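1. Build me a model from this:
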Amino acid sequence: KITSLIILLGLFSWVASAQIPGSFVTSPDKHLSVQLTLKDGLAGYQVFKNNQPLLAPSALGLVLTDVDLSKNLKEVSKSPEKTITQTYAMCNAKKANLRYQAKQRSWTLATPTGQSLEIIFQVSNDAVAFRYRVKRPKEAISKVESEPTSFAFLAESRAWLQPMAVAKSGWEATNPSYEETYEQDIAVGTPSTKGAGWVYPALFKTKDTWILLTEAGLDSTYCATRLQDQSPGGEYFIGFPDAREVIKDKNLKPRARGTFQSPWRVLTIGNLATLIESTAGTDLALPAQKVDADFI
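-> Just a heads-up that it's a prediction; the model follows:
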């Protein structure tokens, strides 16, 4: 108990020294909140439920081939908190008619050379989501080398994770096929059994609260991601695809022209019933596009 108290005091001390005034976003029902931190030029965030930490301070940022947006950052501006309300319908889903409401706030940070990084947080009653937006000249080509986003779980957290299969392994070299067996109730920080990372959705439990981690709102400018194999101290990092997974004559890593944004990083939070009933994944997905169905 004394050790746990010391760890908690250390976390609160770190946050207090790094927090930006007005840096919280709180869910409409006031139970979930997220805080942006900026310390020694490094951006981070922390998630709370009923004012108790669910995640330890975790990293934010992007690394492009021509500029590092993960360090030497300073605050430029922040938006006021606003309410986002959206309604939509689905033919085959948990509900036919859905209503999404969340609180949104964004921060703009910048490097010493003036390149900006906007971090957008949206917090609903059952999920914390965030994404990056990078403003570039209209004709500029941006290539993302890595995304050092992390999810630092508390030491006592447990995990239910599916290992990523090694690329080009298995029947007819078709892996990864996302058909591996989930490792159940393992300690956070346990390396992947196959050495290739972990797939989404990734399930965690901290005390009596469950957290389901995934991504949403992916478009053609960004690659699908996974969690990296190594998670020292229970801190999981975003990983990009294996080079062997690239489609011929296509890009392996994110590449965009002009201003671009990342997918949403989504943490659905609550009891198991909340996770099962949540529609956070479709709430944050891109709108459906009409297609010519004559081929069916």
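
2. For the rest of this, base every contact and every neighbour count on C-alpha atoms.
-> Fine.

3. Show me what counts as buried in the top strand by length along the chain.
-> In terms of residue count, the longest strand belonging to the chain (DSSP state E) is strand 97-110. By neighbour count on 16 or more other CA atoms under 10 Å, the buried set for strand 97-110 is Tyr100, Gln101, Ala102, Lys103, Gln104, Arg105, Ser106, Trp107, Thr108, Leu109, Ala110.

4. how far away is Cys91 from Ala293?
-> 16 Å (CA to CA, to the nearest Å).

5. Which SSE is immediately downstream of the longest strand of the chain?
-> strand 116-123 (DSSP states H and E).

6. Specify the angle between that next one and strand 97-110 in degrees.
-> Per axes from the mean of the first three to the mean of the last three CA atoms, to 10 degrees, the angle that strand 116-123 makes with strand 97-110 is 150 degrees.

7. What are the contacting residues of strand 116-123?
-> By CA atoms under 8 Å, 6 or more residues apart in numbering, the surrounding residues in contact with strand 116-123 are 25-28, 32-34, 69, 102-110, 128-135.

8. do the same with stretch 222-242
-> Contacts to stretch 222-242, defined as CA under 8 Å, 6+ apart, come from residues 58, 146-155, 167, 188-192, 195-200, 218, 252-256, 262-263.

9. and the end-to-end length of that stretch?
-> Stretch 222-242: ends 14 Å apart by CA to CA.

10. For it, list every residue counted as buried.
-> Those would be 222-231, 234-241, for stretch 222-242 by 16+ other CA under 10 Å.

11. returning to that earlier point: packing partners of the longest strand of the chain?
-> Applying 3 or more CA pairs under 8 Å, 6 or more residues apart in numbering; DSSP states H and E, we find strand 97-110 packed against strand 19-26, strand 74-78, strand 82-89, strand 116-123.

12. for comparison, sequence B:
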Amino acid sequence: MTDATETKQIICEQGKFFGRLIVRRKLRNILLFLFFFTCTSGFFSVAARPVRVSSPNNCIQVELHEQEELGGWILRVNYMDSGRTVLVIPKITLGLSRSDQDFSSELKFLKVGKSRLVNERYIAIHGKRSQCSNQANEVVVSFENPSKAKMNLIVRAYNDGITFRYEFPEKEGTFVVKDEFTAYAIPDSTVRWLTKFNPANEGLYSAQTNGNEQNDWGYPALFNTPDKACWYLIHEADLDRSYCGTKLTNFGEKTKYKLTFPDKWNGREKGETQPTIMLPWKSPWRVIIVGTLADIVESTLVDDVSAPSTVAKTDWVQPGKASWNYWSDNHGTRSYKTVCAFADLAASMGWPYTLLDWEWDAMTDGGNLEDALKYIHSVGVKPLIWYNSGGEHTWVNATPKDRMLTHENRMEEFAKLKKLGIYGVKVDFFESEKQDMINYYIDILEDAAKFEIMVYFHGCLVPRGWARTYPHLMTYEGVRGAEWYNNGSEFTSTAPEHNAILPFTRNVVGSMDYTPVTFTNSQYPHITSYGHELALSVLFESGIQHWADRPEGYYNLPDAAKNFLREVPNAWDDTKFLDGLPGKDVILARRKGAIWYVGGINSEIRRDKNKALKFNFLPKGGKYRLTLIADGEYDTEFSTRYLVVDNNSEIVVKMLRRGGFAASLKPIN
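-> Prediction:
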């Protein structure tokens, strides 16, 4: 029995005793009312002004209030910090506008349903945690507008955040959603980490202290309350065919971040900007992860609230590491010899996969695609292959362009790939989050599953919880990754800070194909240390982790670092945040089976850092053999130590400027 359950039972028993006393004093009706609400996990007033629902651990509370002067409704989010209540978000504006009528003002409260405990467990094949729990207190609040049309608001309070969604419960009808009025009021002096929206979601994050910069902002967005007591991350989840992706916009009111539909120009103006819905209908979940930085980083809330897996048999879904030739040679797949060299790299390092990126259909230099596939299989490696998403929504003409575009194309192509022994497809250049493009993403996933082919997306949206619904969706780009060392000189200087922001933002919400861990240089150099690069193998989570460097970049490593990259997993049983601040530094520990791995980086441009590394995340009573691979005297040198540690141990690790470290902890039997 959990502490929260025991507390709830004690409260309920006290309420029963108190109710009997008052009944004797002839106040039976009043106290029965109080008793009813004492025994529920949330508190609701009779007129739902306000409606309150609390998380199972009572640390997070969301309230529904009526804005009487406007005739609308808002949510307010609170967080309990060391016994005091912190106002996290003072106002979340609610409402929708449909092509037939409005559901934002003059909404009449009808009822609030009985509080329901959502309590389910599921297994994640890849991600930051394998054993996941979807547990929350939920209420459904019912409204009607002046024309008597109904709208429900479904609200959940989790131990690590709150979620809400809209519902039209009527059984029939097709309408266009003209606008969604969900908007988050963020007071100035709130520190925020935001990225300017673009359809490829490959921007940098910038730290801001107010809303003076007005723009379209991408998900997820990270905030720290003015009193520094609470952090929260705003996102959305369980996006399906019935809606479009949204972004945040603070044009007009600088402190009001409103959900906004895609722009007309996205996807070369193909597709409608406003979604068409069929009743009954539920919107995607609006997600706010709330708490400490550890709560943010360790959360699986985006996946938790998303639909369960649609794939019954999943033994063919195999996370793993892949060699990737594009970073070091943009035209690498055009060369049969290069493809073979990267297959040899994967075989030598024990990585299961190698990726054939663009231009595989133009391969020469000693062999063609069939020759390359034969060689890859002969060395015990599994091939993955790239495709252009095709169609008029993308300006990129790289071939093959149209083989993923229609159901007939896909069924024919996937049948060929299955016969050729290809295990996964990378589909690129979507360039839109309009409803038609959301349908296209899901079409690819559903058709690929029929042939047991894994999928990952590039030039794409950021995760919306689909990895739970479609577990063969291994990763997404949706990030400014190492590829940007090929796009210009800017990433050389911005990467260290950027890398220390991503574990608190983009990688929180799902797998991230950053293509990390490079020791040589691409078209533009990097200034991160070797220790920093090695640490990214732990810090950055991706269901298929593409190591981007050329073969000699790995072959020339010292044995300890080389063995670390052979052994480090990329799908995890648990994740722990140990230390750090966005853009400054970060240390994470991740577990696979009984073995723990730790990665830490320093983003400071000029200053070395000494960090105390505590091992209190280890089980008590056990001894572990620590292999610590840290920065040496200069950027391209490692310093390796071997120690025996336990739960009470603590060591100091030095990180150079732009430096880092990686470590493994293996139990001593």
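
13. TM value for the aligned chains?
-> Here the superposed chains carry a TM-score of 0.84, computed using TM-score structural alignment, normalised by the length of structure 1; 263 aligned residues with a CA RMSD of 1.8 Å.

14. circling back to that earlier point, can you select the buried ones from the contacts of stretch 222-242 of structure 1 in ChimeraX?
-> Buried subset of those, written as a ChimeraX selection, criterion 16+ other CA under 10 Å:
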select :58,146,147,148,149,150,151,152,153,154,155,167,188,189,190,191,192,196,197,198,199,200,218,252,253,254,255,256,262,263
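
15. Restricted to strands, list the contacts of stretch 222-242 of structure 1.
-> Using DSSP E, the contacts of stretch 222-242 of structure 1 in strands are Ser58, Ser146, Ser150, Phe151, Ala152, Arg255, Ala256.

16. for those, which one is nearest Thr268 of structure 1?
-> Phe151 (13.0 Å; CA to CA).

17. That closest one reaches Val47, doesn't it?
-> No - assessed by CA atoms under 8 Å, Phe151 of structure 1 is found out of contact with Val47, at 9.7 Å.

18. which neighbours do these two share?
-> Jointly contacting Phe151 of structure 1 and Val47 under the rule CA under 8 Å, 6+ apart are Leu55, Ala56.

19. Which element, helix or strand, includes the residue nearest to the spatial centre of structure 1?
-> The centroid of structure 1 falls nearest to Arg265 when counting by CA atoms, centre = their mean (2.4 Å). Arg265 of structure 1 belongs to strand 264-270 when elements are defined using DSSP H and E.

20. got the residue ranges for the helices in structure 2?
-> Listed in chain order, the helices of structure 2 (DSSP state H) span 3-24, 28-38, 293-298, 301-304, 336-349, 369-378, 407-420, 435-450, 466-469, 490-499, 530-539, 551-555, 559-567.

21. what range in structure 1 does the third one sit on?
-> Looking back up the chat, that one is helix 293-298 of structure 2. Under TM-score structural alignment, helix 293-298 of structure 2 corresponds to residues 272-277 of structure 1.

22. List the buried residues of that stretch.
-> The neighbour-count check on stretch 272-277 of structure 1 (16+ other CA under 10 Å) flags Leu275 as buried.

23. distance from it to structure 2 after superposition?
-> Comparison of stretch 272-277 of structure 1 with structure 2 after fitting gives an average deviation of 0.9 Å (mean CA distance after the TM-score superposition for structure 1).

24. picking up where we left off before, who touches the residue nearest to the centre of structure 1 in this structure?
-> Contact analysis of Arg265 of structure 1 by CA under 8 Å, 6+ apart lists Ala129, Phe130, Arg131, Leu213, Thr214, Glu215, Ala216.

25. Can you tell me which of the residues you listed has the most neighbours?
-> The most crowded member of these, judged by other CA atoms under 10 Å, is Ala129 (25 neighbours).

26. That one maps to what in structure 2?
-> Match for Ala129 of structure 1 (TM-score structural alignment): Thr163.

27. Look up how far Asn198 of structure 2 lies from its match.
-> For Thr163 of structure 2, the distance to Asn198 of structure 2 (CA to CA) stands at 25 Å.

28. Would you indicate which residues of stretch 278-288 of structure 1 are buried?
-> Ser278, Thr279, Ala280, Gly281, Thr282, Asp283, Leu284.

29. these two touch, right, the third one and Thr268?
-> Yes - under the criterion of CA under 8 Å, Ala280 of structure 1 is in contact with Thr268, at a separation of 6.9 Å.

30. Find the residues that touch each one of those two.
-> Asp126, Ala127.

31. which non-adjacent residue is nearest Ala612 of structure 2?
-> Val652 (4.5 Å; CA to CA, 6 or more residues apart in numbering).

32. What's the match for that neighbour in structure 1?
-> So, by TM-score structural alignment, Val652 of structure 2 is left unmatched.
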